[in-house]
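Model the following, please.
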Amino acid sequence: MTGPVRPGSAPEHRGRIALAGLLGGIATASGVALTATSGWLIARAAERPLILTLMTAIVAVRTFGIARPVFRYWERLVSHDASLATLAARRSAAYEALLPLTPARLGRRRRADVLTAVVHDITDEVEAQVRVTVPVVSSAVAGALAIGFTTVIAPPVGLVVALVCVAVALVSVLAHRTEARTLGALVAARAEVVRVSELVTTQADQLRAIGAWGTATRWLDEAHDDVARATRTAVRGRALAAGTFLLVVATATIATAAVATGLELSNPVKALLVLTPVALADAIAPLADAMRARAQAGAAAARTDALLTQDPAVHDAGRAGPDGADTGPEPFGGLRLEAVTASWGGSGGSAVPGDEQADGPVLGPFDLDLSPGETVAVVGPNGSGKSTLLAVLARHLDPRAGRYETAADGRLRDVLTEPLDRARARVAVVDDEPHVFATSVRNNLTLARPGATDEDVLRALDRAGLGRLVPSLPDGLDTVLGAGGRGLSGGERARLAIARAHLSRRPVIVLDEPVAHLDPPTARSVLTDLLAQRRDTGDGGHPAVVLVTHRPEGLHLVDRVFTVTHPHR
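Here you go, the predicted structure:
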């Protein structure tokens, strides 16, 4: 797939950033000219000339003093406007790139990693326009003007200023390389702190129960020590770069004074020349931070590309209906898999724990036929491809070989040639870790069907065995559930996900180990409520159910049992 557009790649944004750099260069050059002209004015005024001879310099000082903040403010407006516009475009492009990767290519990535990539990393990339491009262009413009100005007055001094600019460029390159080298260790150390902190906070009771609390806290202390060491290394590099910049300015000032002493120039002009390198310090100072931002942007771009440039696990045949219009739900006549093989191989990781990513298939050849309203179970050992099968059924993964067909209007149709949205709209998925959003009970369910009424929601809850839950809640359907489903038991979370699937009115419900984390009595209760009674989808039919499980609960309630074996065994 084509990678997302890089920051500032749009011509209009490149032009605006270039304009911002030019405006910043004028502001910086105005500051240099202000310092140099002020030096000339003070030195000339000390000679007590006629006041009229100083008027030009006085006006110039006022002009440069006004121009500096005006152009700096203008630069900020232009650069931030372009940066925010680019950020909005990049975020939209990132979300569009994530859609075909979800969930197959993102399953083994922590949510925090994905969120960091699409929020913080993209922000770091785009902010490089303001924090890197604009300061570098501004410094280059100011340096070029300073070289030209001093060369016209005194070519030897112009040569010194040119050498200063070359030295600054070399130090900037070295500073960037140092930052890039130390940044990797710092990022890795911080990631380890996050990982260990997450372990300690989420598994505190278990760690205490097995007497490993001291070991875990020692791991956390060691991780913090690694961060401190990496930070000290990075700070030393930044301090060295900043100090080197100041040393270059000091050396240039001394060299300019030595060169100017031997020139046939008036003392005020010599003062102007000597103060020029000093004034350039304002143009040089932002470069240390710019090199740091450049290193951060480079690392962020690498992480973002690693996420967004993966090959999608499914191919979208196109938009639904003529001219992209959805023609609405079609009658479901069943589905069939014939000699299907599938694998999670390719760029990116597996979406399913237990299914190892490999070049060879982890499923198949496998046959399955499902009639409307039928309930089937899929059993097999860990790693045999059960979850891979469900990913194929839900159109989260393309099969490597075989046929996947659905029946409608008395004829079979290849599911792989259907628009992805339509194929996925046929199947509701309930996994072993159902997510409960930090919002109301109503909103948690109507995500599956936004137009559902309260009566529809209550009916779906009742079908999932939660009919008594809503009356017990303080605000009924408006009761806000905590992040991660706090306030709900494991069985209630599973039932809530099943209610969401019922509310969707999809003709097929796919259950991936829905009671894996529940105790046997609760598991039996949940599956009995789901399988023992036929659930009406709202249009006169009953949803077909595909249950993947490695537990015996509920198997006596299904119509058929399919066994999946590993293709290499």
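
make it CA atoms for all contacts and neighbour counts henceforth
OK.

How much space separates residue 406 from residue 389?
16 Å (C-alpha to C-alpha, to the nearest Å).

Give the residue from these two that has the larger number of neighbours.
Set residue 406 next to residue 389 and count neighbours by other C-alpha atoms under 10 Å: residue 389 wins out with 27 against 22.

can you pull out the helices in the stretch 401-550 of the chain?
Secondary structure of the stretch 401-550 of the chain (DSSP state H, counting those that start in this stretch): helices located at 420-424, 441-446, 454-463, 469-472, 490-503, 520-531.

cool, the stretch 51-200 of the chain as well?
With DSSP H, counting those that start in this stretch as the criterion, the stretch 51-200 of the chain has helices spanning 55-98, 111-115, 122-128, 134-153, 155-202.

who wins for proximity to residue 293 among those?
Among those, the nearest to residue 293 by C-alpha to C-alpha is helix 122-128 (6.2 Å).

how far out from the middle of the chain is that closest one?
11 Å (C-alpha atoms, centre = their mean, to the nearest Å).

Quick one: list the elements packing against that helix.
Other helices and strands packing on helix 122-128, by 3 or more C-alpha pairs under 8 Å, 6 or more residues apart in numbering; DSSP states H and E, are helix 55-98, helix 286-308.

Export those helices to CSV and append columns for mean neighbour count and distance to residue 200.
Below are these laid out as CSV (neighbours: other C-alpha atoms under 10 Å; distance: least, C-alpha to C-alpha, whole Å):
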stretch, mean neighbour count, distance to residue 200
helix 55-98, 17, 31
helix 286-308, 21, 26
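
Show me the one of those helices that comes nearest residue 412.
helix 55-98 (31.1 Å).

Could you report the neighbour count for residue 366?
Neighbours around residue 366, by other C-alpha under 10 Å: 19.

For residue 382, find the nearest of the helices of the stretch 401-550 of the chain.
Per C-alpha to C-alpha, nearest to residue 382 of the helices of the stretch 401-550 of the chain: helix 520-531, 19.4 Å.

tell me what the closest one is packed against?
helix 490-503.

quick one, the helix it packs on and helix 520-531 angle?
10 degrees (axes from the mean of the first three to the mean of the last three C-alpha atoms, to 10 degrees).

one more, for comparison:
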Amino acid sequence: MTVLEQTGRRPAALAGLWGGLALTSGVALTATSGWLIVRAAERPVILTLLTAIVGVRAFGMARPLFRHLERLRSHDSALADLATARTEVYAALIPLTPARLGRRSRSAVLAGVVDDLTDVVESHVRVRVPVLSAGVAALFAILLTGALEPGAGVLVATWSALVVLLARWGLALEREAQPLLGAARAEVSRAAELVARHTPRLQAIGAAGDVLTRLDAAHTGLARALRTQSRGRALVTGGVLVLTGVTTVVMAVIAGRAELPSAVTALLVVVPAALADTVLPFADAVRAQARAEQSRAGVETLLDQTAAVADVGRGRQSSTAPHLRLEGVSAGWVEGRVDVGPVDLDLAPGRRVGVVGANGSGKSTLLAVLARALDPASGRYLVDGRDVTELAADAVRELLAVVDDEPHVFAADLRANLALAQPDASDQDLVDALRVCGLESWFDALPDGLGTRIGSGGRGVSGGERARLALTRAVLSRRPVILLDEPVAHLDHATATSVMRDVWAATSGRTVVVVSHRHEGLDAVDQVIDLTPTRKD
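Below is the predicted model:
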């Protein structure tokens, strides 16, 4: 994962320098203030204090200035890196969809990748910058105290080394806790989703109590994992404070034995306390580093898979109305397993085919093969007589519009929800497509027409309206082959019949394959294929 390994190094170094100057200004401010207070108590000539007074003011103004520069640099680079990483990772996910996404939904996978990438990229801001900044401040403190008293410089260097060892120990504890925490959160999510989505069914079979017990156990496990994780952060925070207290006492002893002026002694004694403020962020840094490592491993594991489609062809498809043919095709989502087939299917231009069968008979698998999302395990898939492996995957996919059983409605206006299927479509094209797909009355009732916000935070969309919106996108795409996966699965009989009537009207002249476990609208197809396995006596 080159993009995850190389992002943010040089920008983080510059941001770390600005942050180091900010922390150094803070250390210098504290040290100078300590010297000034003690020296002023001796009532010297005021002119002897002017340099220190000016220094206090200068350091006080420099600290927020350098901090501002560090924040600008680190956050700008992090946001740019995040945009680059998301673009490249999303592109790498496309060949893996949907065959390599496992049992998680596409939205769950995408949300997980977004969170993981954020953790990885933010580690530049939360880990590298604080560590580099603290290193710059520590180096300044070692040089300053060493110039005043060599023993004091050795003490500060020793304190710095012990803090580094403490941080590494805390990081080891955080690394150990991350897998436990991830597993605990996943179990809570699974149990909560089971309760939220299937409560009526669980109650019907008398399993509600068992599932709630599972959810309670999952929360208990999560609490245990969180306590385990907190040890690393507690170790770093408490250890830094203990080391700082001990170092301050030893520093006072060293300064006293050196018989230094009282003002210089005050300066040396406050340095450890000032440095403690620079390394306390290490507690958050070790947690961010452990999370980033876990997240990077998760993204790399997801992407380090062989694509389900061997995109080795370079040919392009010239026909605008392709003739698709499956010859003895078998396919499966897992290597060595057959989920559908062998199937023979002839899809001449304009032909309509219905695919039915029991659950698990391979209806969606067959559709995935046609959509060029899954390679056949055996047999041939031909486009105008050419094997799909001779064609670029994109060239085949550009011929097909896929409508799945849970079409997504984006939290945006209607125009944006439709234009993604055909960005150069005019408003009139969008309105015409809505009318063709049976949404004329619905559209006329919208308060702001195409500018009406729908989805989350906007106007609600019913199941039938959602199905018709997905069909509208397919119509707008102008693609000659339409693949429909359970388009009326969640609708009542009357609505399903109405939707399928609009489907056939809107797709006139196009090749259509509709997968369904229901029979509404299948009387209009040219052929029905039943994938239910035949029993062998």
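
so can I have TSV of the helices of the stretch 401-550 of the first structure showing mean neighbour count and distance to residue 567 of the first structure?
Shown next, in TSV, are these (neighbours: other C-alpha under 10 Å; distance: least, C-alpha to C-alpha, whole Å):
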stretch	mean neighbour count	distance to residue 567 of the first structure
helix 420-424	18	26
helix 441-446	21	38
helix 454-463	19	38
helix 469-472	13	44
helix 490-503	25	31
helix 520-531	18	29
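
Make a markdown table out of the ones you listed and add distance to residue 118 of the first structure.
As requested, the helices of the stretch 401-550 of the first structure are exported to a markdown table (distance: least, C-alpha to C-alpha, whole Å):
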| stretch | distance to residue 118 of the first structure |
| --- | --- |
| helix 420-424 | 23 |
| helix 441-446 | 24 |
| helix 454-463 | 33 |
| helix 469-472 | 36 |
| helix 490-503 | 27 |
| helix 520-531 | 37 |
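
Nearest to residue 65 of the first structure, out of those?
helix 441-446 (57.7 Å).

contacts for the closest one?
Contacts with helix 441-446 of the first structure, where a contact means C-alpha atoms under 8 Å, 6 or more residues apart in numbering, come from 436-437, 452, 454, 457, 476-481, 496, 499-500, 503.

To what extent does that helix diverge from the second structure after superposition?
For helix 441-446 of the first structure, the mean deviation from the second structure after alignment is 5.1 Å (mean C-alpha distance after the TM-score superposition for the first structure).

again, but for stretch 217-227 of the first structure
Stretch 217-227 of the first structure sits 4.3 Å off on average (mean C-alpha distance after the TM-score superposition for the first structure).

ok so, going back, got TSV for the helices of the stretch 51-200 of the first structure, with distance to residue 270 of the first structure too?
Output for those, formatted as TSV (distance: least, C-alpha to C-alpha, whole Å):
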stretch	distance to residue 270 of the first structure
helix 55-98	15
helix 111-115	57
helix 122-128	38
helix 134-153	10
helix 155-202	10
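
mind checking which of those helices is nearest residue 267 of the first structure?
Closest approach to residue 267 of the first structure among the helices of the stretch 51-200 of the first structure (C-alpha to C-alpha): helix 134-153, 13.2 Å.

Next, the mean deviation of the closest one compared to the second structure.
So helix 134-153 of the first structure averages 1.9 Å relative to the second structure (mean C-alpha distance after the TM-score superposition for the first structure).

quick revisit: what's the closest of the helices of the stretch 401-550 of the first structure to residue 278 of the first structure?
Among the helices of the stretch 401-550 of the first structure, helix 441-446 comes nearest to residue 278 of the first structure, with 62.4 Å by C-alpha to C-alpha.

Nearest to residue 189 of the first structure among the helices and strands packed on helix 122-128 of the first structure would be which one?
That would be, of those and by C-alpha to C-alpha, helix 286-308, which comes in at 14.6 Å.

how far apart are that closest one and its match in the second structure?
Looks like 2.0 Å for helix 286-308 of the first structure (mean C-alpha distance after the TM-score superposition for the first structure).

between that helix and helix 134-153, how many degrees?
Using the same axes, to 10 degrees: helix 286-308 of the first structure against helix 134-153 is 140 degrees.

tell me which strands and helices helix 286-308 of the first structure is in contact with?
Counting contacts by 3+ C-alpha pairs under 8 Å, 6+ apart, helix 286-308 of the first structure packs against helix 55-98, helix 122-128, helix 134-153, helix 155-202, helix 213-261.

Output the contacting helices and strands for the last one.
Based on contacts counted as 3+ C-alpha pairs under 8 Å, 6+ apart, the elements that helix 213-261 of the first structure packs against are helix 155-202, helix 204-209, helix 267-284, helix 286-308.

could you redo the last one with a cut-off of 6 Å?
Applying 3 or more C-alpha pairs under 6 Å, 6 or more residues apart in numbering; DSSP states H and E, we find helix 213-261 of the first structure packed against helix 155-202, helix 267-284.

Likewise for the third one?
In terms of contacts (3+ C-alpha pairs under 6 Å, 6+ apart), helix 134-153 of the first structure is packed against helix 11-45, helix 155-202.

re the thing from before, out of the helices of the stretch 401-550 of the first structure, which is closest to residue 37 of the first structure?
Going by C-alpha to C-alpha, the one of these nearest residue 37 of the first structure is helix 441-446, 66.4 Å.

and residue 1 of the second structure, how many neighbours?
14.

Need the nearest residue in space to it, chain neighbours excluded.
Counting by C-alpha to C-alpha, 6 or more residues apart in numbering, residue 1 of the second structure lies nearest to residue 300, which is 6.5 Å off, once chain neighbours are set aside.

Now which residue in the first structure aligns to that neighbour?
Aligned counterpart of residue 300 of the second structure in the first structure: residue 305 (TM-score structural alignment).

Which one of the helices and strands packed on helix 213-261 of the first structure lies nearest to residue 48 of the first structure?
helix 267-284 (12.1 Å).

contacting residues around the nearest residue to residue 522 of the second structure once chain neighbours are set aside?
Leaving aside its sequence neighbours, residue 522 of the second structure sits nearest to residue 354 (C-alpha to C-alpha, 6+ apart; 6.3 Å). Counting by C-alpha atoms under 6 Å, 6 or more residues apart in numbering, residue 354 of the second structure touches 513, 514, 515, 528.

Highest mean neighbour count out of the helices and strands packed on helix 213-261 of the first structure?
Sort those by mean neighbour count, taking mean count of other C-alpha atoms under 10 Å, and helix 267-284 sits at the top with a mean of 22.

how many degrees apart are that one and helix 134-153 in direction?
Angle between the axes of helix 267-284 of the first structure and helix 134-153 is 160 degrees (criterion: the same axes, to 10 degrees).

equivalent range in the second structure for helix 267-284 of the first structure?
Residue correspondence for helix 267-284 of the first structure in the second structure, counting by TM-score structural alignment: residues 262-279.
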